[in-house]
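Undergrad: Dropping a prediction and its sequence here:
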Amino acid sequence: MSLFGFIGAGNMGFALMKACVKSFGQNQIAYYDLSMEKCSFVKEQLNISAENDNISVVNKCKYLVLAVKPQFLPEVLEEIKEAVSDHIVISIVAGVNIKSIKSILGSATRIVRAMPNTPAMISKGYTGICFSEDNFHDSEKELIYKFFNAFGKYDIFNEKLMNAVTCASGSSPAYVYTFIEALADSVVSLGIPRDKAYTMVSQTILGAAAMVLEGGQHPAHLKDQVCSPAGTTIAGIKALEEFGFRNAIMKATDACYERAVELTEKN
């Protein structure tokens, strides 16, 4: 018997499994994926053999992690619904709410809905989580928190905010990567070698984020500290404002949120 069972061993599923191995041990992980290639990869990387099917995973675990694509989830839930009993189901499936999962698994099923992000792949992730309105023992919650701590940080939200969580942390790494690419390209045009450009920009973002997280100062205050009167930085900030940098971020959030709502309603 294992603590955690994973249905789905894609990029995110594997990342969470890898983190769980470090925190809970190999013998606490069971998994299955339709792709034999993915199962072979997990076996090679973590030395854990796949189960024979999804039902076997359900029967071997207490905490069942759903890590499949949204379009495949209904079929998976129909397949396993008779096997799910006193399990706690942890869903990282984007755009699928608790009500939708309960509609197939049953109203008594205890569910944790989660939105991790890709930095979880290197244990630097952020996850927004919400609990179904069911009874969870303190010991169960402690273990769930340990699970999410294994691959980064987490916060608990009301489910109605989960689409906003998608905007703030689920999708936003792509915005950061776009910023890194654009800033690196701009300094490459000034003569900086590309490999050094990516390192410089990425390390700068890492350091700036650490100052917000560890220093406790408002981002606007930290920005002002860099902006000397009539200096280079304020000239750059002025250009960002002129070309709508803030508005572009806010519009991206609006578009992301609207799409998240559409997907939730569809699923």
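TA: That came through, no problem.

Undergrad: drop to CA atoms for contacts and neighbour counts, all remaining ones
TA: Noted.

Undergrad: Only the buried residues of the helix or strand harbouring residue 199, if you could.
TA: Assigned by DSSP states H and E, residue 199 falls within helix 194-215. By neighbour count on 16 or more other C-alpha atoms under 10 Å, the buried set for helix 194-215 is 197-198, 200-202.

Undergrad: contacting residues around stretch 217-224?
TA: Outside of stretch 217-224, the residues within contact range by C-alpha atoms under 8 Å, 6 or more residues apart in numbering are 211-212.

Undergrad: which residues in the stretch 151-267 of the chain form helices?
TA: Listed in chain order, the helices of the stretch 151-267 of the chain (DSSP state H, counting those that start in this stretch) span 162-165, 172-188, 194-215, 219-226, 232-242, 245-266.

Undergrad: residue with max distance from the center of this structure?
TA: The outermost residue of the chain relative to its centre, with distances by C-alpha atoms, centre = their mean, is residue 230 at 40.8 Å.

Undergrad: What distance do you get for that one to residue 236?
TA: Separation of residue 230 from residue 236 (C-alpha to C-alpha, to the nearest Å): 11 Å.

Undergrad: and what of residue 215?
TA: 24 Å.

Undergrad: how about the nearest residue to residue 148, chain neighbours excluded?
TA: residue 154 (6.4 Å; C-alpha to C-alpha, 6 or more residues apart in numbering).

Undergrad: ok, now residue 180?
TA: residue 201 is the one closest to residue 180 (C-alpha to C-alpha, 6+ apart), at 6.1 Å.

Undergrad: ok now do that neighbour, which residues does it touch?
TA: Contact partners of residue 201, counting by C-alpha under 8 Å, 6+ apart, are 180, 183-184.

Undergrad: picking up where we left off before, quick one: residues contacting the residue nearest to residue 148.
TA: 126-129, 148.

Undergrad: Alongside the first one, take a look at this:
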Amino acid sequence: MLQIFRVVASVGSHGFRHSSSPFFSLNKAARRGSAGVCWPPVPPVKLTEEQSKSRQHTPKLIIIPAVGESPSTMATSATSVLDKRIGFLGSGQMAEALARGLIKRGLITADQIVCNDPNPVRKELFRSFGATPYDSNADVARHSDVLFVAVKPQHVSQVLSEVRPVLGEGHTVVSIAAGITVEKLVEAAGPDARVVRVMPNTPCLVGETAAAMCLGGKATCEDEVLVRRIFEAVGRIYTVDEKLLAAVTGLSGSGPAYVFMAIEALADGGVRAGLPRDIAQALAAQTVLGSAKMVLETGSHPGALKDMVTSPGGTTIAGVHELEKAGVRAAFMSAVVAATERANQLAKS
């Protein structure tokens, strides 16, 4: 029993490290991370022991408490890991998810966060968990080292023009606005701005985002490391060329919708087979969660993991045959391509 416990305890943010079984062997190339734009390659960010433990969890939607509730249990601690002040231009759900995730993982404390938003309710919500709201974007920039542009795409140029006079060498500007190119960001923020464009997705709300970034303006390898460190507190992030961000949008940006549809369809199938709706939905969601973790933590090819479930003449291969007849695989591929093409169209408009 002790040996079994040690095997389980060896599971970290990079998966099963010490098992000799082929099933649990990691793909070494995958462990190296993405090929960054900097050379030599940026080393992977090392999480503290506490952060590694906190990454091993079943996501719970705790991001959006009702106004008037008591502050989150993620209280301000005495110390933080990241010695940076984080500012949010726009305090919507994605900004809140990032802020709470950074606090929860112990990367920063709440008093290192400042924000602004035209909606006073959002500003008060940030105040409720210890952040400091300001009434102007310029004030947010003055009190920030990392400045997140978290407004709707049509407002990006305006807010960056407001903070441009106070941006200095110490600022890293991170845009999570969809479709706004690095060129447009640098044009609005100034030629000397250190700009990082990030495409996250909505699972950021539960600390499991799949994101990609590219650098622009005067951004450096240090900015890349910093942004990776921030986003690894709420999921995973990879560095790509900007021309690939549309594909990231089509895959991981839009992907949650595809997965939600798959979960809904699986649950409907369970109901059709006689299961109560609540149990069918829970089983479907947990199946997707567990399957995804097997891909990430073992490094095995999804096809190999699929083959492990499909025994000769069994139930699973019968179901897989129906999926192949329906063209499910091609439909997912077409969805990603269609969303990618649409993202490219929007970026040019």
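TA: Here it is on my side, so go on. Every value quoted in this text rests on a predicted model; they were computed, and no experiment measured them.

Undergrad: mapped onto the second structure, which of the contacts of residue 201 of the first structure hold?
TA: Retained in the second structure: 180, 183-184, out of those (criterion both residues aligned by TM-score structural alignment, their matches' C-alpha atoms under 8 Å).

Undergrad: could I get those as TSV with distance to residue 225 of the first structure and neighbour count?
TA: As requested, these are arranged in TSV below (distance: C-alpha to C-alpha, whole Å; neighbours: other C-alpha atoms under 10 Å):
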residue	distance to residue 225 of the first structure	neighbour count
180	22	20
183	21	17
184	23	23
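
Undergrad: Which helix or which strand is home to the aligned residue in the second structure for residue 9 of the first structure?
TA: Under the alignment (TM-score structural alignment), residue 9 of the first structure pairs with residue 91 in the second structure. Using DSSP H and E, residue 91 of the second structure sits in no helix or strand.

Undergrad: and the gap between the closest residue to residue 91 of the second structure other than its chain neighbours and residue 140 of the second structure?
TA: Distances taken as C-alpha to C-alpha, 6+ apart place residue 117 nearest to residue 91 of the second structure, at 5.5 Å, with adjacent residues excluded. Between residue 117 of the second structure and residue 140 of the second structure the computed distance is 10 Å (C-alpha to C-alpha).

Undergrad: what residue of the second structure takes the place of residue 227 of the first structure?
TA: Match for residue 227 of the first structure (TM-score structural alignment): residue 310.

Undergrad: ok, how many other residues are close to that match?
TA: By the criterion of other C-alpha atoms under 10 Å, residue 310 of the second structure has 15 neighbours.

Undergrad: try residue 264 of the first structure
TA: With neighbours defined by other C-alpha under 10 Å, the count for residue 264 of the first structure comes to 15.

Undergrad: ok, now residue 169 of the first structure?
TA: Neighbour tally, residue 169 of the first structure, other C-alpha under 10 Å: 19.

Undergrad: What is the aligned counterpart of it in the second structure?
TA: Checking TM-score structural alignment: residue 169 of the first structure goes with residue 252.

Undergrad: For its match, give its distance to residue 163 of the second structure.
TA: Residue 252 of the second structure is 30 Å from residue 163 of the second structure, where distance means C-alpha to C-alpha.

Undergrad: just residue 294 of the second structure next, same as before
TA: For residue 294 of the second structure, the distance to residue 163 of the second structure - C-alpha to C-alpha - is 44 Å.

Undergrad: show me the contacts for the residue most central in space within the first structure.
TA: With distances taken as C-alpha atoms, centre = their mean, residue 116 lies nearest the centre of the first structure, 1.6 Å away. By C-alpha under 8 Å, 6+ apart, residue 116 of the first structure lies in contact with 92, 125-128, 169-170.

Undergrad: nearest residue to residue 112 of the second structure other than its sequence neighbours?
TA: Using C-alpha to C-alpha, 6+ apart and skipping residues adjacent in sequence, the residue nearest residue 112 of the second structure is residue 85, 4.8 Å away.

Undergrad: could you say which helix or strand contains the aligned residue in the first structure for residue 184 of the second structure?
TA: Here residue 184 of the second structure is matched to residue 100 in the first structure, going by TM-score structural alignment. Per DSSP H and E: residue 100 of the first structure is located in helix 98-105.

Undergrad: what packs against that helix?
TA: Applying 3 or more C-alpha pairs under 8 Å, 6 or more residues apart in numbering; DSSP states H and E, we find helix 98-105 of the first structure packed against helix 73-80, strand 110-115.

Undergrad: Just name the most buried of these.
TA: strand 110-115 (a mean of 24; mean count of other C-alpha atoms under 10 Å).

Undergrad: what about it, how far off from the second structure?
TA: Strand 110-115 of the first structure, aligned to the second structure and superposed, deviates on average by 0.7 Å (mean C-alpha distance after the TM-score superposition for the first structure).

Undergrad: Can you state the residues of the second structure onto which that strand aligns?
TA: Using TM-score structural alignment, strand 110-115 of the first structure corresponds to residues 194-199 of the second structure.

Undergrad: contacts for the matching stretch?
TA: Residues outside stretch 194-199 of the second structure that contact it (C-alpha under 8 Å, 6+ apart): 169, 171-178, 181-182, 185-186, 211-220, 223-224, 227, 245, 248-249, 253.

Undergrad: Tell me which of those fall in helices.
TA: Using DSSP state H, the members of these that fall in helices are 182, 185-186, 223-224, 227, 245, 248.

Undergrad: is it possible to export these to TSV including neighbour count and distance to residue 96 of the second structure?
TA: What follows is those, written out as TSV (neighbours: other C-alpha atoms under 10 Å; distance: C-alpha to C-alpha, whole Å):
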residue	neighbour count	distance to residue 96 of the second structure
182	18	24
185	26	22
186	21	25
223	20	22
224	23	22
227	20	16
245	26	23
248	25	22
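
Undergrad: For residue 273 of the second structure, state which of those is nearest.
TA: Of all those, residue 248 has the smallest distance to residue 273 of the second structure: 35.9 Å, by C-alpha to C-alpha.
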